[in-house]
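1. curious how this folds, go ahead:
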Amino acid sequence: MKKEKLFPLGGPVSEEDIVDRENFLSSLTNRLLEGQSITLAGPRRIGKTSLALEVLRRLRKEGCYTAFVDMFRISDRRDFALSIIDACLENRTGIRKTVSELIGNIKNIAGSASLALKLRDLEIDFRLLERDRDESRLLDYALDLPDELARKEKKQMVVVFDEFQEASRVAGGEIYKKMRAHFQMHKNVSYLFLGSKEDLMKNIFASSKQAFYRFALTLPIPPIPEDAWIEYIARKFASAGLTADEDSVREIVKLTGGHPQDTMIVCSEVYHFLLEASEKKLSLETVRIGYERALYALSPLFDRIIDELNETPHSGKVLKRITRGERAYSRKEHPNEVKRAIDFLMTKGVIEKSGRGVYKFTEPMFQEYILRELS
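-> As a prediction, this is how the structure comes out:
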């Protein structure tokens, strides 16, 4: 039997590992049930996908149909259309890749007949699914399928687009106009748009020049309170027969700044060190050891981010000043150049604005890593 990770890493987490989000999850669920479309934007690795998947789970319990489309996994317009169709049809068939079953040679005649019965009223033109057919018509069909399916089933449908800002990469800049033209006619579907590039998402939904202007309400993702983290971490260690005093747990949250993924990584490294050392109790020393191990594990990721930032003029210089706690703007550089660098750093999710002319790291461990590189 597979052993569950004490502190989950590297992907969406289960309901029990979503820390202190109940009010926010309830609000999201109710808004989507009422037909309101929502936008959630924030840096990667802060738990947006976990929140969305939990909301979908709750919506299914309420009798809704749901669909989840990950734009990062999609390569082109055809793939985009098929991903939407698969996500929608899974509600009927229980098969993740229904289209593959439809266009392939289904060996089991009984299975084929059963599948056809489940899809009998959706009027799927099988010729559209062939690779050399008109992609535009296929995409039109896919974009309207959520509302058609919901209408035929007399259900509410909720569709999640993860990393929505990637749609233009996948299907070209005009895709937003096409999607808005379809979505605004849907009476039985609400949409949840997730994005890791906050400036791009803001432009898509808040600029009057963009097709999705005011289509969805943008909600801020609330930070996890320190006390909630402390309660969660202490409870998880206790479940493994380990004692965690409040000072040691509080030190973990202080070092990570409560960043969801980084907090989990540090906790995981502390846990594994305790196992290796045959110790049963957390201490400030074991927390520091776990933190150093986590920082080392994150170093390839941080190095890659630094390399990307250094390719853009002035970004590296501006980042170093922010790292040291200095003002972002310098008399030695033109304000417009600094502004472009700041916008780039914010688009990458490295920093966020905390006040007029003041910026902070979204990931305190990344700041610590750069500080060590500078020393």
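2. only C-alpha atoms from now on, for both contacts and neighbour counts.
-> Noted.
3. how far away is the closest residue to residue 347 other than its chain neighbours from residue 140?
-> Leaving out its chain neighbours, the residue that sits closest to residue 347 by Cα to Cα, 6 or more residues apart in numbering is residue 197, at 5.1 Å. From residue 197 across to residue 140, the span is 27 Å (Cα to Cα, to the nearest Å).
4. between the two, which is the more surrounded one?
-> residue 197 (20 against 14; other Cα atoms under 10 Å).
5. who touches the more buried one in this structure?
-> Residue 197 makes contact with 41, 42, 43, 165, 346, 347, 348, 349, according to Cα atoms under 8 Å, 6 or more residues apart in numbering.
6. who wins on neighbours among those?
-> For the contacts of residue 197, neighbours tallied by other Cα under 10 Å; top is residue 165, 24 neighbours.
7. what about the nearest residue to residue 210 once chain neighbours are set aside, how many residues close to it?
-> In space, and not counting its chain neighbours, residue 210 is closest to residue 204: 5.8 Å by Cα to Cα, 6+ apart. Residue 204 sits with 20 neighbouring residues when counted by other Cα under 10 Å.
8. which strand or helix spans residue 204?
-> For residue 204, the host element (DSSP states H and E) is helix 198-206.
9. any idea which helix or strand comes after that helix?
-> Counting by DSSP H and E, the next helix or strand C-terminal to helix 198-206 is strand 217-218.
10. the longest helix in this structure is where?
-> helix 284-310 (DSSP state H).
11. buried ones in that one?
-> For helix 284-310, a neighbour-count test (16 or more other Cα atoms under 10 Å) marks 286-291, 293-295, 298, 302, 306, 309 as buried.
12. just flag the most distant two among those.
-> 286 and 309 (33.2 Å; Cα to Cα).
13. measure the residue nearest to residue 52 when sequence neighbours are not counted to residue 105 for me?
-> Among residues not flanking residue 52 along the chain, residue 160 sits closest, at 7.4 Å (Cα to Cα, 6+ apart). Going from residue 160 to residue 105 by Cα to Cα gives 31 Å.
14. ok, the two, which is more surrounded?
-> A direct count of neighbours by other Cα under 10 Å for residue 160 and residue 105 places residue 160 higher, at 25 against 10.
15. quick one: that one is in a strand?
-> Yes: counting by DSSP: H, G, I helix; E, B strand; the rest coil, residue 160 is located in a strand.
16. just list the residues touching it, thanks.
-> 52, 66, 67, 68, 69, 191, 192, 193, 194.
17. now the other sequence, so there's something to compare against:
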Amino acid sequence: MLFPLGGPVPESELVGRKDFIMSLETRLSEGQSIMLAGPRRIGKTSVANEVSRRLKKKGFYVASVDFFRTSNNRSIAEAIINSCLENRTGVRKTLNAVWDRARLLAGAAKIAVKVEDLELNLGFPKREMDDETLLEYALNLPDVLASKDNKRMLMVFDEFQDAGHVAGQDIYKKMRSYFQLQTNVSYLFLGSKEGMMQSLFGGKKHAFYRFATVLPIPRISEESWTVYIGRKFEEKGVKISSDYALKEIGRLSGGHPQDTMLISNEAYYTLLEAGEKKLTMEIVRIAYERAMVILTPVFDEILDEVGKKSIVREVLHRLAVGDAIYMEKKHPNDIKRAIDQLIVSAVIKKESRGKYRFVEPMLQEYVLRSY
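-> Reported below is the predicted structural model:
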């Protein structure tokens, strides 16, 4: 695939993020904790992976947990412990290796020796340990491990807003009580529900109030996209009719990372199928329509999720066409709740008082076509 889609991308495919990644690397290496919030498919995980790679190269221990993949306190604890100890053992599921001692001793001598060392140094948790005690061990482990090995630790938490859904809202108070005392760990919190993340880290009544520096994820400039897309096409021997064709890709996608990649890919496949070697405005527009078809099930799912109430669908359509969102015969509080739901669902983003924009411009076009 010429333009990467469907997951984190390597450093070479990170467009327009160099300065931002450098800033994150500097802040985290100096002990600052950071919160990044933004909808899925805009590149948060790719940025986090690159920062993690750079800090690991500097000698940091690096661990990560995706709360979307956890289901309860115990699974959270095991995910943290396994990710932390992988720095020592090189084994993804160290807990299983330790708890299945017979198999370990029979077939993995090097790991067995490392595990013996872990138990001597860290007081390894037992399989029969209750969930609450295991979680407390896990929350303390990043700092203990880093201190024992004279290292600094980067702990990455993805979809952090889901921790409360998985383990109850008290999990945040428990985490904060441990994290605020740790001196060897920097935390990078990622979340796809921007409203919830802003509330968690900006609300005075929330446990993580002012614990981490909240940084906005910068939009990728038109120039960065133009240079990147042009270079990728030229590598395949594709001629560019003019910069306008490249800029049109960015205009149609609104600079949304995954949608820009998708349109670019469809342009490339259109050229291959047509036996052409020149990117033109016509090819770009065909690619855009093909991309819209591919995104249809994604957009349908989003609209099904947020549009269960008729007033939400109506507000969404008004935002798409640019009409005033407060209407006669509709209570302002109902409209406000609809707007809040769209913000929490990462469909729209507030820009200023009374002004909102679609996070994904192609979704705005889809709404215009659908209603």
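18. highest neighbour count among the contacts of residue 160 of the first structure?
-> So for the contacts of residue 160 of the first structure (other Cα under 10 Å), the most neighbours sit at residue 66, 26 neighbours.
19. follow-up on the earlier one: let's have the buried residues of helix 284-310 of the first structure in JSON lines, adding distance to residue 280 of the first structure.
-> Listed next are those as JSON lines, based on distance: Cα to Cα, whole Å:
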{"residue": "286", "distance to residue 280 of the first structure": "11"}
{"residue": "287", "distance to residue 280 of the first structure": "13"}
{"residue": "288", "distance to residue 280 of the first structure": "16"}
{"residue": "289", "distance to residue 280 of the first structure": "15"}
{"residue": "290", "distance to residue 280 of the first structure": "14"}
{"residue": "291", "distance to residue 280 of the first structure": "18"}
{"residue": "293", "distance to residue 280 of the first structure": "19"}
{"residue": "294", "distance to residue 280 of the first structure": "20"}
{"residue": "295", "distance to residue 280 of the first structure": "23"}
{"residue": "298", "distance to residue 280 of the first structure": "26"}
{"residue": "302", "distance to residue 280 of the first structure": "32"}
{"residue": "306", "distance to residue 280 of the first structure": "38"}
{"residue": "309", "distance to residue 280 of the first structure": "42"}
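20. packing partners for the helix holding residue 204 of the first structure?
-> Applying 3 or more Cα pairs under 8 Å, 6 or more residues apart in numbering; DSSP states H and E, we find helix 198-206 of the first structure packed against helix 335-347.
21. which residues of the second structure does the helix it packs on align to?
-> Counting by TM-score structural alignment, helix 335-347 of the first structure lines up with residues 332-344 of the second structure.
22. what of stretch 159-171 of the first structure?
-> The aligned range for stretch 159-171 of the first structure in the second structure is 155-167, by TM-score structural alignment.
23. can you measure across the matching stretch, start residue to end residue?
-> By Cα to Cα, one end of stretch 155-167 of the second structure lies 19 Å from the other end.
24. list the buried ones in that stretch?
-> So for stretch 155-167 of the second structure, counting by 16+ other Cα under 10 Å, buried means 155, 156, 157, 158, 159, 160, 161, 162, 163, 166, 167.
25. and the aligned partner of residue 286 of the second structure in the first structure, what does it touch?
-> Matched by TM-score structural alignment, residue 286 of the second structure corresponds to residue 289 in the first structure. Under the criterion of Cα under 8 Å, 6+ apart, the contact list for residue 289 of the first structure reads 270, 273.
26. any idea how far residue 289 of the first structure is from residue 268 of the first structure?
-> From residue 289 of the first structure to residue 268 of the first structure the distance is 12 Å (Cα to Cα).
27. returning to that earlier point: quick check: angle from the helix holding residue 204 of the first structure to helix 335-347?
-> In terms of direction (axes from the mean of the first three to the mean of the last three Cα atoms, to 10 degrees), helix 198-206 of the first structure departs from helix 335-347 by 90 degrees.
28. post-alignment, helix 198-206 of the first structure versus the second structure, mean distance?
-> When the second structure is overlaid, helix 198-206 of the first structure sits 0.8 Å from its aligned residues on average, using mean Cα distance after the TM-score superposition for the first structure.
29. give the aligned range of that helix in the second structure.
-> So helix 198-206 of the first structure sits over residues 194-202 in the second structure, by TM-score structural alignment.
30. need the counterpart of residue 32 of the second structure in the first structure.
-> In the first structure, residue 32 of the second structure lands on residue 36 (TM-score structural alignment).
31. in space, what's closest to its match - neighbours in sequence excluded?
-> Distances taken as Cα to Cα, 6+ apart put residue 190 closest to residue 36 of the first structure, at 5.8 Å, once the chain neighbours are dropped.
32. just checking, the one you found touches residue 39?
-> No: the pair residue 190 of the first structure and residue 39 does not pass the contact test of Cα atoms under 8 Å, sitting 11.1 Å apart.
33. look at these two and report which has more neighbours.
-> Using other Cα under 10 Å as the criterion, residue 190 of the first structure and residue 39 rank with residue 190 on top: 24 against 21.
34. and the more buried one, that one's in a strand?
-> Yes: when three-state DSSP is applied, residue 190 of the first structure is found to be in a strand.
35. aligned counterpart of residue 316 of the first structure in the second structure, please.
-> In the second structure, residue 316 of the first structure lands on residue 313 (TM-score structural alignment).
36. pull out the buried residues from the helix or strand encompassing that match.
-> Using DSSP H and E, the element containing residue 313 of the second structure is helix 310-321. Neighbour-count burial for helix 310-321 of the second structure, with 16+ other Cα under 10 Å as criterion, is recorded at 311, 312, 313, 314, 315, 316, 317, 318, 319, 320.
37. now render these as a markdown table, adding distance to residue 3 of the second structure.
-> A markdown table is the format used below for the buried residues of helix 310-321 of the second structure (distance: Cα to Cα, whole Å):
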| residue | distance to residue 3 of the second structure |
| --- | --- |
| 311 | 38 |
| 312 | 35 |
| 313 | 33 |
| 314 | 36 |
| 315 | 35 |
| 316 | 31 |
| 317 | 32 |
| 318 | 34 |
| 319 | 31 |
| 320 | 29 |
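38. between those residues, which sits nearest residue 229 of the second structure?
-> residue 320 (28.0 Å).
39. how close does the closest one sit to residue 290 of the second structure?
-> 21 Å.
40. cool, residue 247 of the second structure as well?
-> In this view, residue 247 of the second structure and residue 290 of the second structure are 18 Å apart by Cα to Cα.
41. and for residue 237 of the second structure?
-> Residue 237 of the second structure sits 22 Å away from residue 290 of the second structure, taking Cα to Cα as the criterion.
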